[in-house]
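Q: mind looking at a prediction? Sequence and model below.
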Amino acid sequence: ISSAASSIATASATDKANDLAAVQGTAAYQSLTSDQQAEITSAISNAGSTASSYASTIASDVSSMSTALSSLTGTTTTSSGDSSSLASLQTSISGIASSANALLPVASSTVSSMQANIANVNSVLVNQLSPGAIQVASGVSTAQSTLATGASALSTGLSTYTGAVSTIASGAQTLDANSSSLMTGFSTLQSGTSALNTGAQQLATGGNTLTNGLTSLSTNLSTLSNSLNKANQQLSLVSVNSDNAKMVSAPLKEKKTDKDKVDTNGVGMAPYMISVSLMVVALSTNVIFAKSLTGRNFTSRFDWAKNKLLINGIITTMAAIVLYIAIRFVGVEPNHPLSTFGMILLAAWTLMALVTALVGWDDRYGAFASMILLLLQLGASAGTYPIELSPKFFKIIQPFLPMSYSVSGLRQTISMTGQISDQVRMLFIFLLIFVVVGIIIYRPKYENE
């Protein structure tokens, strides 16, 4: 009986735990709120409390009966051990009888109480546990139905949510793609607004200026009208004969004064070409008269110097005279005629001394060096254009070439003020240097050369 009561209590507790776990495992239960879940859990947990109570009572009664039987068994054993004494046996039997008489009513009462408790347990199981289980099953079914409906609604809502999220994402991408255009348009709108404001201000300013101008125009037109009336009155007093017309048409006479007297391009190029001509005269003279007039070689250095001074000097002087007459004949009118002739003569002697010194050193190489110097002086003498327009090389060598000073000196005497002191000084220095160097570097030629 005690074992059955324990089994009933254990089974009741197990059933409650299983029912509670089954209900808690359903989706309907999990979809409920925490208060609803607590209410269902409490209902299931308290459904079998009466059966457990009766099972506990039965177990307690069985324990009491077991204790009484144990006492009876101990008494019987004691009586069997003392069989030698009849008095003791009788006393024990009397004790057993009284114990049995005392125990039987208790046992009977206990059995009756146990039967009543079993009946109560059965009644509780039938009347309370079964309706609770049915109620739980109904609640589970209702929860499942509600859960299915909620799941369907949730699925529909998720589909709608997914579509809305996709639409939002597409719209966000479109917004992001067009944000730069929107900002550009906004910036353009701001710039246009600023330009519009500026234009409106300019228009307002222009309107004010126009108003002021119209006012001034009206005033000036009135003044012009008055002035024209006065002019008309004054013109009526003026005589318009031929003399007055000539005076009005030609009030001034034009007079031209050319201080530099450069009428043509030839006048401007004359200093340059005169210097080139003198250099050519020096080259040709030294090539033609390389030896003495008799055709023999010079006997000494001083013999060479004396002969060259005589022959080349005469040719140089004659060339200067002929050249001066020629330029006057072609129409060049120097501002300073004597200075011009003197400059031509000095330049001729200087260039003749240069070429004579080189040819006296060596006939072939000296003549070649003279040609090279002529070419260098053509570029560095500033005869056609200012030296500032020439390459840097010619600017560097210009001060060291005699033709530079002859060109600038002749330009002063022919067309300008005649300030030639610097040019004359430099040409004299070049002349002395060339004469001295020519005597030093001269190499005598022999008949077999």
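A: That came through, no problem. Numbers count the residues shown, from 1 in each chain.
Q: switch to C-alpha atoms for all contacts and neighbour counts from now on
A: Will do.
Q: residue 67 sits in which helix or strand?
A: Counting by DSSP states H and E, the secondary-structure element that holds residue 67 is helix 49-81.
Q: check which helices and strands that helix sits against.
A: Judged by 3 or more Cα pairs under 8 Å, 6 or more residues apart in numbering; DSSP states H and E, the packing partners of helix 49-81 are helix 2-24, helix 86-124.
Q: with mean neighbour count and distance to residue 260 added, can I get these in JSON lines?
A: Putting the helices and strands packed on helix 49-81 into JSON lines (neighbours: other Cα atoms under 10 Å; distance: least, Cα to Cα, whole Å) gives the following:
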{"stretch": "helix 2-24", "mean neighbour count": "16", "distance to residue 260": "128"}
{"stretch": "helix 86-124", "mean neighbour count": "15", "distance to residue 260": "151"}
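Q: distance to residue 155 for these - can I get that in JSON lines?
A: Shown next, in JSON lines, are the helices and strands packed on helix 49-81 (distance: least, Cα to Cα, whole Å):
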{"stretch": "helix 2-24", "distance to residue 155": "23"}
{"stretch": "helix 86-124", "distance to residue 155": "44"}
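Q: which of these sits closest to residue 377?
A: Across those, the minimum distance to residue 377, taken as Cα to Cα, is reached by helix 2-24, at 122.3 Å.
Q: what is the helix or strand immediately after the closest one in the chain packed up against?
A: Helices and strands here follow DSSP H and E; after helix 2-24, the next one along the chain is helix 27-30. Applying 3+ Cα pairs under 8 Å, 6+ apart, we find helix 27-30 packed against helix 130-235.
Q: for whatever helix or strand residue 371 lives in, the distance to its chain's centre please.
A: Assigned by DSSP H and E, residue 371 belongs to helix 363-380. Centroid displacement of helix 363-380 relative to its chain, using Cα atoms, centre = their mean, to the nearest Å, is 61 Å.
Q: check which residues of that helix are buried.
A: Using 16 or more other Cα atoms under 10 Å as the test for burial, helix 363-380 gives 363, 366-367, 370-371, 373-374, 376-380.
Q: okay, pairing it with this:
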Amino acid sequence: MLPGASGAIDGLTGIKTGVDSKLLPGAMQLNAGLTQLQSGLVDGASKLSDGANKLNQSTAQLNTGAQTLVSKNGELKAGSNKLASGAAQLTQNSPKLLDGSTQLASGASQLSDGSGKLASGSNTLTSGIGTLTAGVTTLNTGLTDAKTKLAENATAETNAKKIASPLNITHQDKDNSPENGVGMAPYMISVALFVGAVATNMIISGTLSGESPKNRRDYLLARIGVNGLIGLGEGVLVYLAVHLLGLSANHELAMFGFTVLVAICFMFIVTFFNTWLGKPGAFLMLILLLLQLGASAGTYPLALTSNFFQKLNPWMPMTYAVKGFRQVISLTGQIGQETGILLAITVVCFILLSFVGYRKAKG
């Protein structure tokens, strides 16, 4: 054996022993670990593939849900608007709700108070029924005693009359309207005065002589002076005529003055429209007369007339003439309002007549 061969053999033997005892088991463990790693990688790849598939499915569902959400965006917006509007209305109606709550509390308090009053009234009613029963008993006893005492008295004619008529009743009428003619007089006097004004303007259209006026003064005197004088005469004649027919007024002096005022007022109304419009004015006055016949409430109470005439009534001059005549003939004579209105109409028509007459004469 060569020198050193024994050491080499020992070294190889040691190497072999190391390989067999350490390297080979390590290689086997490494191989087993690689096998496990490969198995784990395969299993993880499978799970990763399944997770990717689920992720794809979830992504599709998420996309579908997003599209549905987008399609419902209008409804969601409308619902949000309704919610905002409802919140605004709730805020706006909060004071009313609070007020209603307060009223409800007040009503509950009143209901409680009313219940107490009802209970008290029930007790009072019960007490009153007892008192009424006692009173009926007393009345029955008194009537029985009266019957007994009456039977004991003499039943002569004088006693019978005293028993049948224990009181003397007197009656006095404050209103002077004994018959239908007196009741119709205010209406007929008013109609007569207005018809007289219309007739005067139809007959006398200029001067009394019929000649054309020479200047403005003659024209104004013919329209204002002559017609005013005729109106005054009509008032006096009508006043005398109705008294000759048997009429007597509660307030004679007031009736005389009111009759003259109505006559002059009607005369100036008709004269103004005739002077201003000519023949159309005369026709308009006839229409006014017809309207006043129905709207002045002279024949029937205003409530029995149509709604048209009821609305027209306050605007008719004859309405105040009829009311005034009723006051001075049959009632208390309170004609302040009627006199004021008719006097105002007279003044206005006089001024307008003077202006129109002046322009007519100038032309």
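A: In hand now; what should we look at? Quick caveat, the model's predicted, so the values are computed rather than measured.
Q: coming back round to it: what comes into contact with the helix holding residue 371 of structure 1?
A: 276, 279, 283, 287, 290, 355, 358-360, 387, 390, 394-395, 397-398, 401, 403-404 (Cα atoms under 8 Å, 6 or more residues apart in numbering).
Q: give me the buried subset of these.
A: Neighbour-count burial within the contacts of helix 363-380 of structure 1 applies to 276, 279, 283, 287, 290, 355, 358-360, 387, 394-395, 398, 401, 403-404; the criterion is 16+ other Cα under 10 Å.
Q: filter the residues you listed down to the ones in helices?
A: Counted as lying in helices by DSSP state H, out of those, are 276, 279, 283, 287, 355, 358-360, 394-395, 403-404.
Q: determine which two of those residues are furthest apart.
A: 287 and 395 (30.6 Å).
Q: still on that earlier bit, tell me the two of the buried ones among the contacts of helix 363-380 of structure 1 that are most distant?
A: Checked with Cα to Cα, these reach their widest spread between 290 and 387, with 35.3 Å between them.
Q: give me the nearest residue to residue 274 of structure 2, chain neighbours excluded.
A: The shortest distance from residue 274 of structure 2 to any residue that is not its chain neighbour, by Cα to Cα, 6 or more residues apart in numbering, is 4.6 Å, and that residue is residue 281.
Q: structure 1: which residue goes with that neighbour?
A: Using TM-score structural alignment as the criterion, the counterpart of residue 281 of structure 2 in structure 1 is residue 366.
Q: residue 87 of structure 2 versus residue 191 of structure 2, what's the distance?
A: Distance of residue 191 of structure 2 to residue 87 of structure 2, computed by Cα to Cα, to the nearest Å: 70 Å.
Q: trace residue 65 of structure 1 over to structure 2, please.
A: For residue 65 of structure 1, no equivalent position in structure 2 is identified, counting by TM-score structural alignment.
Q: you'd agree residue 65 of structure 1 is up against residue 109?
A: No: contact status for residue 65 of structure 1 versus residue 109: not in contact, 10.3 Å apart, counting by Cα atoms under 8 Å.
Q: so stretch 245-252 of structure 2 matches what in structure 1?
A: Per the alignment by TM-score structural alignment, stretch 245-252 of structure 2 matches residues 330-337 in structure 1.
Q: ok, stretch 42-49 of structure 2 next?
A: Against structure 1, there is no aligned range for stretch 42-49 of structure 2 (TM-score structural alignment).
Q: ok, now stretch 118-131 of structure 2?
A: The aligned range for stretch 118-131 of structure 2 is empty, by TM-score structural alignment.
Q: hang on, the earlier thing: quick one: buried residues of the helix holding residue 67 of structure 1?
A: Along helix 49-81 of structure 1, the positions that meet the burial threshold by neighbour count (16+ other Cα under 10 Å) are 49-52, 54-62, 65, 68-69, 72, 75-76, 79.
Q: can I get the buried residues of helix 363-380 of structure 1 in JSON lines with distance to residue 236 of structure 1?
A: JSON lines is the format used below for those (distance: Cα to Cα, whole Å):
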{"residue": "363", "distance to residue 236 of structure 1": "91"}
{"residue": "366", "distance to residue 236 of structure 1": "88"}
{"residue": "367", "distance to residue 236 of structure 1": "86"}
{"residue": "370", "distance to residue 236 of structure 1": "82"}
{"residue": "371", "distance to residue 236 of structure 1": "80"}
{"residue": "373", "distance to residue 236 of structure 1": "78"}
{"residue": "374", "distance to residue 236 of structure 1": "76"}
{"residue": "376", "distance to residue 236 of structure 1": "75"}
{"residue": "377", "distance to residue 236 of structure 1": "72"}
{"residue": "378", "distance to residue 236 of structure 1": "70"}
{"residue": "379", "distance to residue 236 of structure 1": "69"}
{"residue": "380", "distance to residue 236 of structure 1": "69"}
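Q: the helices in structure 2, which residues?
A: Remark: helices of structure 2, listed N- to C-terminal, are 5-18, 24-71, 73-92, 94-152, 157-164, 180-203, 216-220, 227-244, 252-277, 279-295, 307-312, 317-330, 336-362; assignment by DSSP H.
Q: what is the fourth one packed up against?
A: Contacting helix 94-152 of structure 2 under the criterion 3+ Cα pairs under 8 Å, 6+ apart is no other helix or strand.
Q: for burial, what's the neighbour tally of residue 141 of structure 1?
A: Here the count is done by other Cα atoms under 10 Å, and residue 141 of structure 1 has 14 residues near it.
Q: do residue 189 of structure 2 as well
A: By other Cα under 10 Å, 22 other residues sit near residue 189 of structure 2.
Q: can you pull the contacts of it?
A: Neighbour list for residue 189 of structure 2: residue 238 [criterion: Cα under 8 Å, 6+ apart].
Q: counterpart of it in structure 1?
A: Alignment note (TM-score structural alignment): residue 189 of structure 2 maps to residue 274 of structure 1.
Q: where's its match relative to residue 378 of structure 1, distance?
A: As for residue 274 of structure 1, its distance to residue 378 of structure 1 is 12 Å (criterion: Cα to Cα).
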